[in-house]
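[1] Structure here, sequence nowhere to be found:
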């Protein structure tokens, strides 16, 4: 299946040589194939297959050519799909520019013809490039809403590759958000992308969209998609592209086995985090018993810092409103603890989950270990342990990457 450019006119003169292939999509819920994405190819006289992605990406090709090719593909695909029980979703690429050009009339007219013959429109997923849609938000917002009234689902492809577009997803309200992870290597998953994909996971949940990770070519990429809220998965690691629809359980055993590994590993991570939380909790309870409540906050944080020296690099105290009451007790490169007064009276209530954690600590009367995040000053991944020392004061202990790295399950 080569990816080469050909003469567009050659393609248009031999539309009978267009061959649709089907790329399976797997659901995390039941590990079954719940749909197929159409991948059109041109089969030359020697029987070689050539991808047609270049055809739709070349803006120099007349729109009439692109529209005719899209409809040719649709006719071939829907004729095949109508012969199935239509239990699986059918993902179809459609040119967003062409859709906007006639407000979707030609596409909807074609689909209605098949709907009259029994096509279940709710099983169709029209897939569009997120970049172009975001640039013409006001036009697509209403057009997509209209298309969705027919039960047709909307998928936005290659989401998260450009900055500044995530906030627009809530306005477009797609049914499915597609994210490409093929460029992420096994041992090189930049934290920046993990943060973006985590935000996408939360956003998709809030707007009722399904997150689909495509381009999965390895065990590690599948694990990454699973950890970042993917409901649907697509890629050669799961199943290759086929010239026909394949059985729903074709890769069920493989995916189920991988999921069992994922859950076992995550349980170990959770236990490691709980063990660390309990270790710090016990140490703090011992330390706080020997601290005079009337001691100045700066004296308290130095005492705590020295007792927790083996697993922390910064200690400070805040009140329930987020204002820092103490200086920062910080460990220097020689391992000595010093006070940095710059942080005093800064407010940290803007941090995610600050108030939620304060309420939890007050109710549960115990400390909380944060998730991994990047410390602004050190520019490294850390965790913070927070613990109540009174009804309205809380101590925060920052744990360095070096310690987390040495402990299994804390990264």
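    Structure's in. What do you need? Remember, it's a predicted structure, so these values are computed and weren't measured experimentally.

[2] contacts, neighbours, all on C-alpha from now
    OK.

[3] Burial check on the residue nearest to residue 152 when sequence neighbours are not counted, number of neighbours?
    Ranked by C-alpha to C-alpha, 6 or more residues apart in numbering and with sequence neighbours excluded, the top spatial neighbour of residue 152 is residue 122, at 4.9 Å. By other C-alpha atoms under 10 Å, 15 other residues sit near residue 122.

[4] Now do the same contact list for residue 122.
    Residue 122 is in contact with 150-153, counting by C-alpha atoms under 8 Å, 6 or more residues apart in numbering.

[5] Stretch 86-95 spans what distance, first to last residue?
    24 Å (C-alpha to C-alpha, to the nearest Å).

[6] ugh, wrong one, I meant stretch 310-329
    Using C-alpha to C-alpha, the two ends of stretch 310-329 sit 14 Å apart.

[7] Show me what the longest helix that the chain contains packs onto, helices and strands only.
    Across the chain, the longest stretch assigned as helix under DSSP state H is helix 252-289. Judged by 3 or more C-alpha pairs under 8 Å, 6 or more residues apart in numbering; DSSP states H and E, helix 252-289 is in contact with helix 297-307, strand 368-369.

[8] right, and those - which one's nearest residue 109?
    Closest approach to residue 109 among those (C-alpha to C-alpha): strand 368-369, 55.9 Å.

[9] Does anything pack onto that closest one? Which helices or strands?
    helix 252-289, strand 380-388.

[10] next one: that strand to chain centre, how far?
    Its chain's C-alpha centre and that of strand 368-369 lie 24 Å apart, by C-alpha atoms, centre = their mean, to the nearest Å.

[11] Now the residue most central in space within the chain. Nearest residue, chain neighbours left out?
    Closest to where the C-alpha atoms of the chain average out (C-alpha atoms, centre = their mean) is residue 197, at 3.2 Å. Spatial nearest neighbour of residue 197, chain neighbours left out: residue 228 (6.4 Å); criterion: C-alpha to C-alpha, 6+ apart.

[12] circling back: kindly confirm my reading that the residue nearest to residue 152 is in a helix.
    Yes - the assignment for residue 122 is a helix, going by DSSP: H, G, I helix; E, B strand; the rest coil.

[13] tell me the angle of the longest helix of the chain relative to helix 297-307?
    Here helix 252-289 points in a direction 120 degrees away from that of helix 297-307 (axes from the mean of the first three to the mean of the last three C-alpha atoms, to 10 degrees).

[14] Run the chain-centre distance for helix 252-289.
    Worked out by C-alpha atoms, centre = their mean, helix 252-289 lies 22 Å from the chain centre.

[15] hmm, back to that, gap between the residue nearest to residue 197 and residue 410?
    Per C-alpha to C-alpha, residue 228 is found 17 Å from residue 410.

[16] Skipping adjacent residues, who's closest to residue 355 in space?
    Spatial nearest neighbour of residue 355, chain neighbours left out: residue 349 (6.9 Å); criterion: C-alpha to C-alpha, 6+ apart.

[17] Next up, a structure to set beside the first:
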């Protein structure tokens, strides 16, 4: 059936049409680009393009027709244009085969993103040379499904735009533990490459909020604007962004205010406990056991270190409402942890307690934040907030 469809497409290329999906800028709330999609008699051409039984040159011929149609419609616009492209296509004739229709129509090449699917890359070392040639011609390269692409391939291709698919994000609360971490990895890679992130498949507000919170420079999806036969210069996404983004900002601003207030509150409580005279450098475990009842319900694990990261106390932790002492980690050095130097520097400059970003604890697998406090005698308190407390007080998303 697929082969019959492929033959039908090749015999009737004049029935190939394109649609334009708007891409919105996070800063402007305007349509800043278009994703070009191909159709044949109302059906998506994606199966045709990814049918391994269809020769590459046939696929490329249809792709060229799509380019011509889009180039003619968009030549006088200012938005950038993303053309989906199989890596096999741009390996033909050193990349010139795919660019030919654009050159023939004198389309401004600096407005083009050739969009490769990261999960379908072939001959990456050779591909990277063609990509370099494209850059020298003014064409930029984007990588789709970046979140499912090997980091090595991403760094080799070094795209100017990373596309991340949020289609699996049905409800934020139902995401696996690894999904947000994977997207955070994309944020980090994008920052290292200097490549903006484009979040696609945004179909509900939860996805839009996630894209806004996690470094998205561009957005696209059904919530903002669907594919149209002619390039939409305006779409509902403009009003959606105008209405929703300020609400996202105010919500997160209030959450950050509560976190700062919590940091001040914890600083004041611990400072008062130190000033009561119970603190003793020689009785660190006893002091921890003295303060834990006074902070119960907020903090669930405590320990002390010196200024170079060596743990000088036991771990005092709560398990089923009972406080326990564990000497396993006494003497361990925690300076290798990425947050440690940053935390110590923050306490040194501020001269006060410091509340960390949220993270997932490797031993309990719970989301937490750590409060740190500079004690007398060169000691430092580290205490973890309970996940339940953070959720109840709307301090986590």
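    Looks like it arrived, so ask away. Everything numeric here is computed off the predicted structure, so don't read it as measured data.

[18] TM-score for these two?
    Superposed pair, TM-score by TM-score structural alignment, normalised by the length of structure 2: 0.94. Supporting alignment: 394 aligned residues with a C-alpha RMSD of 1.8 Å.

[19] ok, back up a step: dump the residue contacts of the counterpart of the residue nearest to residue 197 of structure 1 in structure 2.
    Aligned against structure 2 by TM-score structural alignment, residue 228 of structure 1 finds its counterpart in residue 214. Contacts for residue 214 of structure 2 (C-alpha under 8 Å, 6+ apart) come out as 183-184, 187.

[20] Okay, residue 214 of structure 2 and residue 337 of structure 2: tell me how far apart.
    The value you get for residue 214 of structure 2 to residue 337 of structure 2, if C-alpha to C-alpha is used, is 23 Å.

[21] got it, and residue 152 of structure 2?
    Counting by C-alpha to C-alpha, the separation of residue 152 of structure 2 from residue 337 of structure 2 is 25 Å.

[22] With residue 71 of structure 2 instead?
    Residue 71 of structure 2 is 51 Å from residue 337 of structure 2, by C-alpha to C-alpha.

[23] just checking, what residue in structure 1 corresponds to residue 290 of structure 2?
    Per TM-score structural alignment, residue 290 of structure 2 is aligned with residue 303.

[24] In space, what's closest to residue 340 of structure 2 - neighbours in sequence excluded?
    Closest residue to residue 340 of structure 2 apart from its sequence neighbours, by C-alpha to C-alpha, 6+ apart: residue 334 at 7.1 Å.

[25] quick one on the thing from earlier: around the match of residue 290 of structure 2, how many other residues sit close by?
    By the measure other C-alpha under 10 Å, the count of residues near residue 303 of structure 1 is 19.

[26] Could you check which helix or strand contains residue 39 of structure 2?
    Using DSSP states H and E, residue 39 of structure 2 sits in strand 31-40.

[27] which residues of structure 1 does that strand align to?
    Using TM-score structural alignment, strand 31-40 of structure 2 pairs with 33-42 in structure 1.

[28] for the equivalent of residue 130 of structure 2 over in structure 1, what are its contacts?
    Superposed on structure 1 with TM-score structural alignment, residue 130 of structure 2 falls opposite residue 143. Going by C-alpha under 8 Å, 6+ apart, residue 143 of structure 1 touches 103-104.

[29] quick one: the helices in the stretch 1-150 of structure 2?
    Taking DSSP state H, counting those that start in this stretch, the helices of the stretch 1-150 of structure 2 run over residues 2-11, 46-49, 56-74, 87-90, 96-104, 124-136.

[30] and residue 176 of structure 2, which of those is closest to it?
    Comparing the helices of the stretch 1-150 of structure 2 by C-alpha to C-alpha, helix 46-49 comes nearest, at 28.5 Å.

[31] on average, how far is that closest one from the matching bit in structure 1?
    Taken over the aligned residues, the distance from helix 46-49 of structure 2 to structure 1 averages 0.7 Å (mean C-alpha distance after the TM-score superposition for structure 1).

[32] gap between that helix and the chain center?
    28 Å.

[33] And for stretch 23-36 of structure 2?
    18 Å.

[34] sorry, back to before: the residue nearest to residue 152 of structure 1 -> structure 2?
    So, by TM-score structural alignment, residue 122 of structure 1 is matched to residue 110.

[35] And for residue 374 of structure 1?
    Counting by TM-score structural alignment, residue 374 of structure 1 corresponds to residue 360 in structure 2.

[36] Now for the spatially closest residue to its match that is not a sequence neighbour: which residues touch it?
    Among residues not flanking residue 360 of structure 2 along the chain, residue 367 sits closest, at 4.3 Å (C-alpha to C-alpha, 6+ apart). Contact analysis of residue 367 of structure 2 by C-alpha under 8 Å, 6+ apart lists 358-361, 386-387.

[37] Out of these, flag the one nearest to residue 234 of structure 2.
    Proximity to residue 234 of structure 2 was ranked across the contacts of residue 367 of structure 2 by C-alpha to C-alpha; first place goes to residue 358, at 38.4 Å.

[38] For that closest one, which non-adjacent residue is spatially closest?
    Closest to residue 358 of structure 2 by C-alpha to C-alpha, 6+ apart is residue 369, at 4.7 Å.

[39] Quick one: neighbours of that neighbour, just the number.
    If you count neighbours by other C-alpha under 10 Å, residue 369 of structure 2 ends up with 22.

[40] ok now do the aligned partner of it in structure 1, which residues does it touch?
    Applying TM-score structural alignment, one finds that residue 369 of structure 2 aligns to residue 383 in structure 1. By C-alpha under 8 Å, 6+ apart, the contact set of residue 383 of structure 1 is 369-373, 398-401.

[41] Swap in 10 Å and give it another go.
    312, 369-375, 397-401, 404, 410-411 (C-alpha atoms under 10 Å, 6 or more residues apart in numbering).

[42] Kindly write the ChimeraX command that selects the buried subset of these.
    The following ChimeraX line selects those of the contacts of residue 383 of structure 1 that are buried, judged by 16 or more other C-alpha atoms under 10 Å:
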select :312,369,370,397,398,399,400,401,404,410,411
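
[43] Just name the closest of the contacts of residue 383 of structure 1 to residue 271 of structure 1, please.
    Nearest to residue 271 of structure 1 among the contacts of residue 383 of structure 1: residue 410, at 9.5 Å, using C-alpha to C-alpha.

[44] distance of the alignment partner in structure 2 of the closest one from residue 357 of structure 2?
    Using TM-score structural alignment, the partner of residue 410 of structure 1 in structure 2 is residue 396. According to C-alpha to C-alpha, residue 396 of structure 2 and residue 357 of structure 2 sit 10 Å apart.

[45] Same check on residue 215 of structure 2?
    Using C-alpha to C-alpha, we find residue 215 of structure 2 at a distance of 17 Å from residue 357 of structure 2.
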